[in-house]
Structures are given as C-alpha cells and as structure tokens.
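Student: sequence and predicted model, in that order:
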Amino acid sequence: MTDALTAVAAEHAGRWKAERGRAPHYATGHEQWWTCLACPLDGCEWHHDDRHDAPSAPAVLEALVREHVAGHDVADVLASLTAARDATAAVNASNDRAWDVVRLRRQEAAERGEHPYSDEVAQQLSAALVGHADHQAVRDQLDARPATTTV
C-alpha cells in the first residue's frame, strides 16, 4: 500500500469510528487541527493524532499504521474496512437522493418564474446537507415547538 493510500485508509477508518462515538477523527486546540489515524476495528482504541501545521512524513505515518495493524488479523481489518466502505456508500447514496430533492425544488421554482433559490424547503435542506449555519434556524424552530409523538 502506498503512503498516501495508507494515510487515506487510516483517516477514513478514524472518521468511521468517530461517527460511531469512538476515537476522534478531528480535534481542535489552539486554533490548530489534527488528523487522527485510527484503527478500524471495533474495540480497538488505537489512534495517532497528526498535526496539520507540522505533519509527519508519510513514511513515518505508514510505519505507525503498519506496526499497529500487524497486531491484528488481516481478515478482521479487511472486514472492518469493507463494512466502513459499505456504510459510507449508503450515506453517500442517501445524500445524493436529498440533493435530488433540492435540485428538483429549485428547478420547479425557476419554472414558476421565481428565483431558483427562493424555495424555502430547498434552502433548509441544502443548509442541513452542507452543515451551514442557516440550519440552526431549523433547530431553533424545532426547539421552540412542544415535543410531539410521531408514529
């Protein structure tokens, strides 16, 4: 595996774990960012934080990852990475479907002679998808409403 591929695979695994409440993938401190290379195996909390402003040499990162992964069964590592890939593909497909709705709503607004970005639902969904600060307005509206039970 090349240095770049090793780093990408380890970072991907770190993100996957972080999304499931495990080892962090990014952290901030003193306005600096770190990339966290993490083991993809459930139950293994190994990770290595690498600063963006002073990154380790790719060969050093590859050696760290290889040294750690060598302690695991290769089939377990591959199964974990495959599961992460499949989960990521499902999230990406869901994201694509949501963007289809945004594009349709914008196109419909344009066909009505309105500005494509005038559709409020498309704007709210777009803000949610990109993590824009405008999405906070949706959360504020939800927080202001009484809790309801949905079926």
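Tutor: Now that the structure is in, tell me what you want to look at. Numbering: from 1, shown residues only.
Student: CA atoms for contacts and neighbours, from now on please.
Tutor: Will do.
Student: what's the biggest helix by length in the chain packed up against?
Tutor: Identified as the longest helix of the chain according to DSSP state H is helix 74-111. Counting contacts by 3 or more C-alpha pairs under 8 Å, 6 or more residues apart in numbering; DSSP states H and E, helix 74-111 is packed against helix 3-19, helix 120-130.
Student: how about it: buried residues?
Tutor: 77, 80-81, 84, 98-99, 102-103, 105-107, 109 (16 or more other C-alpha atoms under 10 Å).
Student: check it against this one:
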Amino acid sequence: MSSTERQAAEHAGLWKADRGKAPHYTAKGFLSTGWTCFSCPLDDCDWHHDDDVSRPSAPAVLDGLMREHLASHDLVDFLRSLQAARDGIVAVRESNNRAWDVVSLHRLRAVRRGQHPTSDPVAQMLSAALVGTVEHDEVRRELTELSEGVAGAQGIASVPASARQAG
C-alpha cells in the first residue's frame, strides 16, 4: 500500500469516526491509544482494520487486507459512492454561490449608499468565512464567548478541518 493510499484509508477512518459512523469511536480518543484505523472509503461500508502503532503491520499485509476488502465490493458500490460524493460537492458549490450572492448584494447596497463596497460588516464577515481568512477566527472566538452560559449553545462555533485532523 503506497503512502498516499495509506493516508486515504486513515483519512476515511477519521472522517467516519467524526460523523459517528464505524469505526465506532471518536477519532481523538482512539488515536491517543496508539492505534491507526484503516477504513473502507465507501460511504455505507463499516469495514475497518485497527493497526497497533507500536507493532505496525507490514505494508504488504495492509495492502493485502485493503485489496481483499475492496474486491468484496462490486462496481455499483463504487459508482454509488462516487455519485454521492459528486452530489455533495454540487450542493456545497451551490451553497457557496448563494452565500457569495449575499456578499455581492451587501456590497452593491453599500455602493448605492455611496460607501465603499467592503464597508458592510455582514459582507466582510461572510466574505472572510467563505475565503477562510484569519479574520474569521475572530467570529469563532466571539461565538465561543457569547455561547458561554447559554443552554445548548456550547460548541456552536465551527472547528477548522485542519484542527480536527491535528487534534
């Protein structure tokens, strides 16, 4: 198994764990015990292999396990997962486009009022969120601060994917 394939299988395990799917543990808790989970990348498949990092399996063994498992799926399983991924990407693009429409609307309203296009604070925050600038960290910080003491609002701020994977 190449390092790219190994990373993809590890990523699939983390992704599924983050979403409450098999493997049935939290990614952070499980990884801290010294195990690496290799998981089937197909959406509806719970197969996974846990590998002890203190005694890792030989790459050829991992490759054999993954190939044997993947061979148990037929072409329709792969096509179904690819279509679901495509549908998800289209939905995200459409959502992104709608959010940019809101940014454009706020910017044009500012221009119509004789202001600079980026003077609208809502447009600035939404634009920062969409492009992932450092300024969006301020929004997360304020969300966390405002949610303290509000029932059901704990953990309301999003967590960047890079922080979830590193944690």
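Tutor: Received the coordinates, thanks. What you see is a predicted model; the values in this text were computed from it and never measured.
Student: what about the longest helix of the first structure, how far off from the second structure?
Tutor: Superposed on the second structure, helix 74-111 of the first structure shows a mean distance to its aligned partners of 0.6 Å (mean C-alpha distance after the TM-score superposition for the first structure).
Student: now that helix: how far from the chain's centre is it?
Tutor: 11 Å (C-alpha atoms, centre = their mean, to the nearest Å).
Student: so how far is the longest strand seen in the first structure off the chain centroid?
Tutor: Ranked by residue count under DSSP state E, the longest strand found in the first structure is strand 32-38. When distances are taken as C-alpha atoms, centre = their mean, strand 32-38 of the first structure is centred 14 Å away from the chain's centroid.
Student: report the buried residues of it.
Tutor: Result for strand 32-38 of the first structure [16+ other C-alpha under 10 Å]: buried residues 33-38.
Student: again, but for stretch 120-139 of the first structure
Tutor: Buried, per 16+ other C-alpha under 10 Å, within stretch 120-139 of the first structure: 122-128, 135.
Student: check these against residue 22 of the first structure and report the nearest one.
Tutor: residue 128 (23.7 Å; C-alpha to C-alpha).
Student: any chance of a markdown table for the buried residues of helix 74-111 of the first structure, columns distance to residue 19 of the first structure?
Tutor: A markdown table is the format used below for the buried residues of helix 74-111 of the first structure (distance: C-alpha to C-alpha, whole Å):
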| residue | distance to residue 19 of the first structure |
| --- | --- |
| 77 | 18 |
| 80 | 14 |
| 81 | 14 |
| 84 | 11 |
| 98 | 20 |
| 99 | 21 |
| 102 | 25 |
| 103 | 27 |
| 105 | 30 |
| 106 | 31 |
| 107 | 33 |
| 109 | 35 |
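Student: just give the nearest non-adjacent residue to residue 102 of the first structure, would you?
Tutor: residue 122 (4.7 Å; C-alpha to C-alpha, 6 or more residues apart in numbering).
Student: distance check, the one you found against residue 58 of the first structure.
Tutor: 42 Å (C-alpha to C-alpha, to the nearest Å).
Student: and what of residue 147 of the first structure?
Tutor: 50 Å.
Student: who has more neighbours, these two?
Tutor: Neighbour count, other C-alpha atoms under 10 Å: between residue 147 of the first structure and residue 58, residue 58 has more, with 14 against 8.
Student: got a list of what that one touches?
Tutor: Neighbour list for residue 58 of the first structure: 3-4, 7 [criterion: C-alpha atoms under 8 Å, 6 or more residues apart in numbering].
Student: so which of these is the most crowded?
Tutor: Most surrounded of the contacts of residue 58 of the first structure: other C-alpha under 10 Å gives residue 7, at 21 neighbours.
Student: if I look at residue 148 of the second structure, how far off is residue 125 of the second structure?
Tutor: 21 Å.
Student: count of neighbours near residue 65 of the first structure?
Tutor: 21.
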